[in-house]
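[1] A predicted structure for the sequence below; I have some questions about it.
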Amino acid sequence: MKKSNPKDKMENKNQGNVIPATQIIFDKIDALKDNNTIKIEMILNYLKELTIGQTIKKGESLTYVLCGKKWTINIIDITPVAELVCIDQNTQFKLQDQQLQVQNSQQLSQIEQQQQLMYYDHLFNEIQQIIEQNIGEQSNEISLMNLPLIKGVLISGLTGTGKTTILQMLRDKYVEYKPVLISINHLDANNKELQQLLEISQQRNNLILIDDLSSLTDDNMQNVKPSLFKIFDNIQNKKSLIIATITSIKDIPDNLRRSGRFEKEIIIDQPNHEKRVDIMTNEFMKQNIEIEKEILKEISYQMSGFTVNDIRCLVREFYLLKNIQGDNKIKLRQSLQKLNPSGIRDLLADVPKVQWDDIGGYEDIKQEIKKVVEWPLKYPEQFKKLGITPSKGILLYGPPGCSKTLLARALCTQCNLAFIAVKGPEIFSKYVGDSEKTVREIFKKARICAPSVLFFDEIDAIAPQRQGSTDVSDRVLIQLLTEIDGFESLKNVIIIAATNRPASIDKALLRPGRFDHLVFVDVPDRDGRKAIFEVNLKKMKVNEDVTQGLQNLIDKTIGYTGAEICQICREAGLNALNRNIDNEFIDLKDFEMALQKVKPNVTHEDRYQFLQFAKLAQ
């Protein structure tokens, strides 16, 4: 077989009978060990750039250099058929396998749709039933019984849950109903597509599919509403049905949500644990990646709020790590940490990620918190087998500045849990009923985001001991107890509360079944202070005398909280800059000066009160 080098451009490419090739088919790419589509396209594009202007014929082979090695690729077909053709910008390079894929694209599309149906099977069946009953064969029976037909269906769900995919599948499946699919966010300024839809609705029976009503602003909604009303009026006496998607039902006006308009509402929930495992299994199989089911189950418990699209992104991130040596579980965790679940992104505020290593000391407390929260998520089958009910809540109490909030944040970061923080005073409102409503909304958010941690800072401000009155604090406490004990399950929702006044909290909250674990977060001991100094000094440029004098600093900070030790380190840095703005290192004397300024705020009496409460809580 004759070989030609891409670098050898032929001068006569436009002479004689040489015509441009529209398509060149090659046999295979030896440089690749797998059939990765992205890599194939990259190499074919690279080869095309090298060969533009070259003349070739069927049966030749091309050579190219990749990663310092020479490779050969054989030409097995050329379009159009000619003795000699030239390569130009419009020539398409394809592999034989890709050509077969193009020929069978319709069959592959059907297979892909069947796989997608698995994700929405129950939902798709419900929509199919509505279509058959209202514009299909069953609609005749309903009309004979003089019953009204459904004219509009709203499918709601968060971004990435598959709303658009469902509309596309409906369009492809129900060709006999002449489906029309328009996307609201692609409407032009004159709403021409909507006007065409208006005309179509007057002329014939059909299935009308409208994607993304949520993209309408308030002003646009006012402009579009009259057209939607008119379309609904046009189809009242026809076998037509409108199915629209929306992010939230609240985004659509009430006068569009009534009989004869969008009277049927279907909510797409985020995949639950079992469904996430099924989707991951299927998506990994598509990429010829095999991962043990037990690993997928364990990872799935950390994927609250993940939509189908998020799971595909997880597979993509894992694929990029595929050739890196390591345990699949570890690589999955690494992939997971790179993603934010779109299903709950709008419900959560951005919270700084905190690792366990960022918190010096408190090793016993870290282990206890991990045991209470992490074990039920990692080993749910064992808990179920032994009939153990996971704890609902943890109360962290101790002096201010002892890392109570940081411990809760680190737990969420380490276990990949949604973190919902609530400050006590934020709940209260001067309007009757608003405070209780806020509590209900907070718990609703926690259930949606599960597995999640609901963190109440200053819980003593929310749930002080009742005085027998009917003021707002008592009503909030009753609502809080109702949510914890209520009929709606708090599955995979852990409540963590922090306070520096544990004796002020109503006793009803502290009984088993509510806050099961009362954890005393004391001022750090000697080992704890050493760990806190070491965590801070890692980030600072200090002289050797600081390292040598560290034991002395530890001895001088007895009774200091973690926050006060961090403040000493900051003050030491400022002292170094104050001596000389160009200082490159912080000296021991800077720390000693900081010790003179930062004094411990926790008194012996304060500690005694906490220790007394700890004894009673045992």
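    Right, received. Where do you want to start?

[2] make it CA atoms for all contacts and neighbour counts henceforth
    Fine.

[3] Do a quick rundown of the strands in the stretch 101-250 of the chain.
    152-156, 180-183, 207-211, 241-246 (DSSP state E, counting those that start in this stretch).

[4] Identify the residues contacting the helix or strand just after the longest one?
    Read it as strand 241-246. Next helix or strand after strand 241-246 toward the C-terminus (DSSP states H and E): strand 262-267. By C-alpha atoms under 8 Å, 6 or more residues apart in numbering, the residues outside strand 262-267 that reach it are 150-157, 256-257.

[5] any idea how far the most centrally placed residue in the chain is from residue 305?
    For the chain, the residue nearest the mean C-alpha position is residue 341 (0.6 Å; C-alpha atoms, centre = their mean). Counting by C-alpha to C-alpha, to the nearest Å, the separation of residue 341 from residue 305 is 5 Å.

[6] And here is the other one:
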Amino acid sequence: MPATDFKKELAALIKARFPIIYIVTWEEKRFVDTVKAMLQDTSLFNKPRPVWEWTVVDGYLKNNRLEKGDVKTAMRALEVADELEEDGVLILKDLYAQLANPNCEQNIIRKLKDLVWRIKEGDWLKTIIITGHDKFIPDALQKEILIKEFSMPTADELQQVLSNLIEQNKQNQRLRFELNANATARLCEAAFGLTLNEAENAFALSLVNDGVLDINDITTIAEEKKQILHRNGLLEFSMPKLKMQDIGGLENLKRWLEKRADSWSEQAKKYNIPAPRGVLITGLPGCGKSLTAKTVSTSWNVPLLKLDMGAVFSGLVGSSERNMRTVIQTAEAMSPCVLWIDEIEKAFSGVGSSGDSGTATRLFGTFLTWMQEKEKFVFVVATANNIDYLPPELMRKGRFDEIFFVDLPTRAERKVIIDIHLKKRLTHPEVLGNLKLDDSFIDPLVEKTEGFTGAELEQVVIGGLFEAFSENRPIAMDDFITTIDNTVPLVVTQSEKIRAIRDWANVRAVSATAVNHKITGNPAADTKKPDEEASRGGRSIEF
């Protein structure tokens, strides 16, 4: 929510005489500054109103000056708020610590309940605002206190921080600022999801590293953001270097993604098209699902946030729900971005079962609601190996835009994959020797690796290189053949599982690879068609 919208909404609540409001925020100072500016805005209020700030250290401050003597206990702070005969807003910064205590004193709960009606029916226009970094409200007060979240800084606020930094340091001859309007906008966009203090630190660090602040400092800001996210352990931030060209095959999926690049831009709004919500990629292990998730952010030039669902499920009562809210808030604050949930079936497989204590069901409900109603551009890429474990509600239209099935690589895809890995690793002339990586060398490997996954093809190349390395000689065809002969592919060890997944995908998913005909359902038979472009699971779609 933009800062102006928040001010208008909070002003409306104050004028409507909402007695107690709980604001969730990590930025006390920015919030207090916003409230002070709001109460001085004559377009919102007929006359200015004072702001009182209370902490357990200083007691009450009014206009940054100590007021009301030694008021350092929560109970006494509430009594003073009750006794105050003056219009105004009282911001209680440290009361959340009392409310967060499972053994919150009953006299504090009772005093807050009484204050609700005394303020409503009193002669003075008073509002109590409690600030905290999370929702710490005892059950007895859930119906008495309104909860609102103070959003992360907007682009305009981040730009103001950057402008202030430049203004304060422009006289320093050892520092240079090489920023035009586009570079400034890009730096501020890179700082989305940071508090004003964190953003200022990131800008300052970028400046002192080399004495120059320019568009190249996006990398420094991204690294700082990565470190900040790493502290909560829920999201892993990265800007992968992988490209779509690094994926062999999966042309349907890649073209689908390419058509939706920049779909959150101003240009896209002219077409009145909604930004894509996300995709669910299912299929066999080692066939490129995770690799695709990483390449989406690179192709779209947006950050990648990887969600650790294991960290979300905390052992403390209420912690898991709080962690999920933190994930959603952080992802939306960093919009536009890609949110990758790997092996999503492991997170939500127990929903609704007798072994579920209710936590998984609540988290699943929160996630579904957000997927359905989110307005910020957070593109969710969920990958799953076993689709049978996923609740059916997750797969209906409106959650994900499409469900793609990734099968074993076709002959053409195997050729591309082997070529990618050979050229990636055979870079030294002494290792390559007289070998030429042309069709005459690659085609025999393609024929012998029928039924291999993409991960298995990579290991064929790595295994062949180890054969040559162990004898300190150039690579030879026999090195790869030896590795292939010693490999038992997934199609052999899990043939029944592959058949079941393909049967499911035939009617419920779209093939990630362009297809010519339906599969037989027999993995062993399907892998004996080297000249056919592929036996694939999943519906074919045209582009």
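    Great, that's in hand. Computed from a prediction, not measured in an experiment: that's the story for all the values here.

[7] Can you calculate the TM-score here?
    Once superposed, chain against chain, the TM-score is 0.58 (TM-score structural alignment, normalised by the length of the second structure); 440 aligned residues with a C-alpha RMSD of 6.0 Å.

[8] hang on, the earlier thing: out of the contacts of strand 262-267 of the first structure, which one sits closest to residue 3 of the first structure?
    residue 157 (56.9 Å; C-alpha to C-alpha).

[9] And that closest one, what's its match in the second structure?
    With TM-score structural alignment as the criterion, the equivalent of residue 157 of the first structure in the second structure is residue 25.

[10] And for its match, nearest residue in space, chain neighbours not counted?
    residue 133 (4.8 Å; C-alpha to C-alpha, 6 or more residues apart in numbering).

[11] Could you count how many residues lie near that neighbour?
    The local packing of residue 133 of the second structure (other C-alpha atoms under 10 Å) involves 14 other residues.

[12] Ok, residue 536 of the first structure next?
    Residue 536 of the first structure, neighbours per other C-alpha under 10 Å, totals 18.

[13] That one: what's it in contact with?
    Going by C-alpha under 8 Å, 6+ apart, the list of residues near residue 536 of the first structure reads 566, 569.

[14] doesn't it fall inside a strand?
    No. Assessed with DSSP: H, G, I helix; E, B strand; the rest coil, residue 536 of the first structure is helix; it does not lie in a strand.

[15] What lines up with residue 194 of the first structure in the second structure?
    By TM-score structural alignment, residue 194 of the first structure lines up with residue 73.

[16] any idea how far its match is from residue 526 of the second structure?
    75 Å.

[17] cool, residue 78 of the second structure as well?
    If you go by C-alpha to C-alpha, the gap between residue 78 of the second structure and residue 526 of the second structure works out to 74 Å.

[18] Between these two, which is the more surrounded one?
    residue 78 (20 against 17).

[19] All the helices of the stretch 251-400 of the second structure, in order from the start?
    For the stretch 251-400 of the second structure, helices defined by DSSP state H, counting those that start in this stretch occupy the ranges 251-259, 266-269, 289-300, 309-312, 319-333, 344-348, 359-373.

[20] of the ones you listed, which approaches residue 116 of the second structure most closely?
    helix 319-333 (26.3 Å).

[21] Quick one: distance of that closest one to the chain centre.
    9 Å (C-alpha atoms, centre = their mean, to the nearest Å).

[22] what's the neighbour count on the residue mapped onto residue 107 of the second structure from the first structure?
    Aligned counterpart of residue 107 of the second structure in the first structure: residue 226 (TM-score structural alignment). For residue 226 of the first structure, the count of nearby residues is 11 (other C-alpha under 10 Å).

[23] Which residue in the first structure aligns with residue 222 of the second structure?
    Using TM-score structural alignment, residue 222 of the second structure pairs with residue 336 in the first structure.

[24] Hmm, the residue nearest to residue 25 of the second structure is touching residue 28, no?
    No. Residue 133 of the second structure sits out of contact with residue 28 when judged by C-alpha atoms under 8 Å, with a separation of 9.0 Å.

[25] Pull the contacting residues for the match of residue 222 of the second structure.
    residue 314.

[26] quick one: which of the strands of the stretch 101-250 of the first structure is nearest residue 459 of the first structure?
    Going by C-alpha to C-alpha, the one of the strands of the stretch 101-250 of the first structure nearest residue 459 of the first structure is strand 152-156, 35.6 Å.

[27] Provide the contact partners of the closest one at residue level.
    163, 241-249, 260-268.

[28] Pull out the buried residues from it.
    Buried residues in strand 152-156 of the first structure, counted by 16 or more other C-alpha atoms under 10 Å: 152-156.

[29] What number of residues are in the vicinity of residue 265 of the second structure?
    So residue 265 of the second structure, with other C-alpha under 10 Å, has 12 neighbours.

[30] Distance-wise, check residue 245 of the second structure relative to residue 295 of the second structure.
    Distance, residue 245 of the second structure to residue 295 of the second structure, using C-alpha to C-alpha: 9 Å.

[31] Compare the two and say which is more crowded by neighbours.
    When neighbours are counted by other C-alpha under 10 Å, residue 245 of the second structure and residue 295 differ, and residue 295 comes out ahead with 22 against 12.

[32] counterpart of the more buried one in the first structure?
    Checking TM-score structural alignment: residue 295 of the second structure goes with residue 410.

[33] cool, and residue 459 of the second structure?
    Under TM-score structural alignment, residue 459 of the second structure pairs with residue 567 in the first structure.

[34] Was I right to think that match contacts residue 600?
    No. Contact criterion C-alpha under 8 Å: residue 567 of the first structure and residue 600 do not qualify, at 10.9 Å.

[35] So for these two, which residue has more residues nearby?
    Higher neighbour count among residue 567 of the first structure and residue 600: residue 567, with 17 against 13, using other C-alpha under 10 Å.

[36] The match of residue 222 of the second structure and residue 314 of the first structure: what is the separation?
    6 Å.

[37] Likewise for residue 597 of the first structure?
    In terms of C-alpha to C-alpha, residue 597 of the first structure sits 50 Å off from residue 314 of the first structure.

[38] Of these two, which one has the most company?
    Set residue 597 of the first structure next to residue 314 and count neighbours by other C-alpha under 10 Å: residue 314 wins out with 23 against 11.

[39] continuing past the helix or strand harbouring that one, what's the next helix or strand?
    Residue 314 of the first structure is located in helix 308-320, with elements delineated by DSSP H and E. Moving toward the C-terminus from helix 308-320 of the first structure, the next helix or strand (DSSP H and E) is helix 328-337.

[40] In that following helix, which residues are buried?
    Buried, per 16+ other C-alpha under 10 Å, within helix 328-337 of the first structure: 328-329, 331-333, 335-336.

[41] Stretch 281-294 of the first structure now?
    Buried residues in stretch 281-294 of the first structure (16+ other C-alpha under 10 Å): 281-284.
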